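Q: predicted coordinates and the sequence they were generated for:
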Amino acid sequence: MTLNENRSVFICQSGCCCFPGGFSKANRRIIGVYFSGVLFTLAWWIFVDGVITSARMLENPAPPGFEDWASGIVLTLGMIIVHSIDLQSLRSDSDMYSYDSDYSRVWFCRLMMFLGSTMLAGGLVGSVVVLVFKYVLHELSALDSYLGICQVIQCSLILISTLLLWAVPRQTDDYMGIS
């Protein structure tokens, strides 16, 4: 069997062979969710690598502590809160002075969105503060401050993962009744 000019040696001749429907809304969601998961996993992988590397150093002037873990945990909790909120619940046509159950639901959803967003921003700022106060101000070498650098990279990747997961189009799951 010989190859002619019309056939390629590659199975995937177009950029979207894994998605027979092309890049439809559902496929963009799948790609976005998977890529967001890869970023989230990579973030924690980098941080754990920094903790292990820092803990194995013989004379570490700044050993790992809870302050190194806190910002990643806060960002992860913020990510969970932000993505647990129904987007349709954030919008309301009801009067804010009526105090009906619809408005209290909207108010609670907005409060939780604010809390989650604050946790995301606070976690990222906290990682930078730990890097500066624990590693940079003590003028440690790059190897000694490796954990602080990994922590800032971790928090940045978790935030990017959260924003990517927020940006992908949402679809309705008719089986579970979840939107």
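A: Received, thanks. Residues are numbered from 1 along each chain as shown.
Q: contacts, neighbours, all on C-alpha from now
A: OK.
Q: just the buried positions in the longest helix along the chain, please.
A: Assignment by DSSP state H gives helix 25-56 as the longest helix of the chain. By 16 or more other Cα atoms under 10 Å, the buried positions in helix 25-56 come out as 26-30, 32-33, 36-37, 39-40, 42-44, 46-48, 50-51, 54.
Q: just stretch 140-154 next, same as before
A: Applying 16+ other Cα under 10 Å to stretch 140-154 flags Asp144, Ser145, Tyr146, Leu147, Gly148, Ile149, Cys150, Gln151, Val152, Ile153, Gln154 as buried.
Q: now what about it, what contacts it?
A: 42-44, 46-47, 50-51, 53-54, 60-62, 64, 68, 72, 124, 127-128, 130-131, 134-136 (Cα atoms under 8 Å, 6 or more residues apart in numbering).
Q: skipping adjacent residues, who's closest to Val168 in space?
A: Arg29 (5.4 Å; Cα to Cα, 6 or more residues apart in numbering).
Q: okay, now the one to match up with it:
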Amino acid sequence: MEHSNHLFRFNASMFKLPKSAKLRSFGVYLSGALYAIGFWSIVDAAIFSKTVNASDVHVTFVDWIPFICSSLGMLIVNSIEKSNLFVDSNNSFLSSGSGTNAWAARVILFCGFSLLAGGLAGSFMVLILKFLLKHYTFPTLGMGVSNIICNGCIMLSCVVLWLSQNIEDEYSYSLAL
């Protein structure tokens, strides 16, 4: 059996996305719709908190921190090109910068996904600490649920946008020497 230098058994070429401009456009629009739903969810909770809410609990800056983390994570993840993540193991010693660039891109991608996960986990913590432990009921509890919906939609939006940005259409070509 041949020994390879790959970390996983599956090769990345198995997971190539189909080449379609329509699929790419649909993914970008779907990502925008998911982000808009998430953003409107937290804005709606903030408006409800200040105008209609009859309780003493309101949306404060603490509620916005998970949204900010998720949005920064989305910005970081979608600024990385998928081609920068993979380095051909045969050519990594020939070009001294390619291995370093791939390593740096992977670290930055990890930081972006960590911000996304931290935003989602933070929204759960806000729900638990601010609403559930104090035994609030709906509609006050809905502000915490809106925070989770917001960060979940942003995370899905990030994944859809990253996948759709890395779909090559039929007419794209690479100018590599």
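A: Sure thing, it's come through. Just so we're clear, the structure is a prediction, and the values are computed from it rather than from any experiment.
Q: sorry, back to before: alignment lookup: the residue nearest to Val168 of the first structure to the second structure.
A: In the second structure, Arg29 of the first structure lines up with Arg24, judged by TM-score structural alignment.
Q: likewise Ser127 of the first structure?
A: Aligned partner of Ser127 of the first structure by TM-score structural alignment: Ser123.
Q: matching residues in the second structure for stretch 38-47 of the first structure?
A: Stretch 38-47 of the first structure covers residues 33-42 of the second structure once aligned (TM-score structural alignment).
Q: what about the matching stretch, how far off from the first structure?
A: In the superposition with the first structure, the average deviation recorded for stretch 33-42 of the second structure is 0.9 Å (mean Cα distance after the TM-score superposition for the first structure).
Q: I'd like the distance between the nearest residue to Gly126 of the first structure once chain neighbours are set aside and Val128 of the first structure.
A: Using Cα to Cα, 6+ apart and skipping residues adjacent in sequence, the residue nearest Gly126 of the first structure is Ser71, 5.8 Å away. Distance of Ser71 of the first structure to Val128 of the first structure, computed by Cα to Cα, to the nearest Å: 9 Å.
Q: before we move on, what about Ser104 of the first structure?
A: 36 Å.
Q: repeat that for Leu147 of the first structure.
A: When Leu147 of the first structure is compared with Val128 of the first structure (using Cα to Cα), they lie 12 Å apart.
Q: aligned to Gln171 of the first structure, what sits in the second structure?
A: Checking TM-score structural alignment: Gln171 of the first structure goes with Glu168.
Q: chain neighbours aside, what residue packs nearest to that match?
A: Glu168 of the second structure sits nearest to Lys19 (Cα to Cα, 6+ apart), 5.2 Å away.
Q: swap in Trp44 of the first structure?
A: Gln154 (6.2 Å).
Q: would that neighbour count as being in a helix?
A: Yes: using DSSP: H, G, I helix; E, B strand; the rest coil, the assignment for Gln154 of the first structure is a helix.
Q: okay, the equivalent of it over in the second structure and Leu175 of the second structure: tell me how far apart.
A: Counting by TM-score structural alignment, Gln154 of the first structure lines up with Cys150 in the second structure. Using Cα to Cα, Cys150 of the second structure is found at 39 Å from Leu175 of the second structure.
Q: ditto for Asn101 of the second structure
A: Shown here: Asn101 of the second structure relative to Leu175 of the second structure, a distance of 19 Å by Cα to Cα.
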